[in-house]
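Q: Only the shape, not the letters, is given here:
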């Protein structure tokens, strides 16, 4: 679905925190890469504490790794992901160690 470069493409940019979520409908020139579209959306004004130039991005729940080169397509919903606060594997490991210690102490 290639579109001429002089066309505008309608997309959505989404970011959420535990307290609120924002969905912006944005028009960008065809050929704009995902990262540039996020920065052009103005979402950084809503969340000035977030470094959107570094956040992982996805489209409809699928992480996109080439955010600097992949062009947006009409109808894309670009999701901005927050960095993980803790590694899920490490959390599971700590939980398992705590449960093992509780078993030893109880029995």
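A: Here it is on my side, so go on. Note that the structure is a prediction, hence the values are computed from the model and not measured.

Q: switch to C-alpha atoms for all contacts and neighbour counts from now on
A: Will do.

Q: and residue 69, how many neighbours?
A: Neighbours of residue 69 under the rule other C-alpha atoms under 10 Å: 13.

Q: give the contact list for it.
A: With contact taken as C-alpha atoms under 8 Å, 6 or more residues apart in numbering, residue 69 is in contact with 33-34.

Q: Second structure follows, compare the two:
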């Protein structure tokens, strides 16, 4: 059996579930069993490394649900550069 944590952390809401899975289980299996009510999810990761639903899990893994970006990274860089130019 695999013991896996499934977590998500939004600005005003955090949740964590521990699930028990059979050997050979995947990220999709863990998410299905955890049944977290998360709303919009941008993807998932295992210990901070992007993962596909078909990614196999190991005992002790932490599956993280990723929230959508709030600002486009290119736009954020433009804004920072503009602030530096403006003083």
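A: Happy to help now that I have it. These numbers were taken from a predicted model, which means no experiment stands behind them.

Q: Superposing both, give me the TM-score.
A: Aligned and superposed, the two chains score 0.81 in TM-score terms (TM-score structural alignment, normalised by the length of structure 2); 87 aligned residues with a C-alpha RMSD of 1.9 Å.

Q: Now do the aligned partner of residue 32 of structure 1 in structure 2 against residue 38 of structure 2, distance only.
A: Using TM-score structural alignment, the partner of residue 32 of structure 1 in structure 2 is residue 25. Counting by C-alpha to C-alpha, to the nearest Å, the separation of residue 25 of structure 2 from residue 38 of structure 2 is 21 Å.

Q: Compare these two (neighbour count), which wins?
A: More crowded of residue 25 of structure 2 and residue 38, by other C-alpha under 10 Å: residue 25, with 17 against 14.

Q: Could you verify my assumption that the match of residue 32 of structure 1 touches residue 61?
A: No: using C-alpha atoms under 8 Å, residue 25 of structure 2 is not in contact with residue 61, being 11.3 Å away.

Q: Find the residue at the geometric middle of structure 2.
A: Residue closest to the mean C-alpha point of structure 2, counted by C-alpha atoms, centre = their mean, is residue 65 at 2.5 Å.

Q: Can you find the partner of that one in structure 1?
A: Checking TM-score structural alignment: residue 65 of structure 2 goes with residue 80.

Q: same check, this time on residue 35 of structure 2
A: When structure 1 is aligned by TM-score structural alignment, residue 35 of structure 2 is paired with residue 42.
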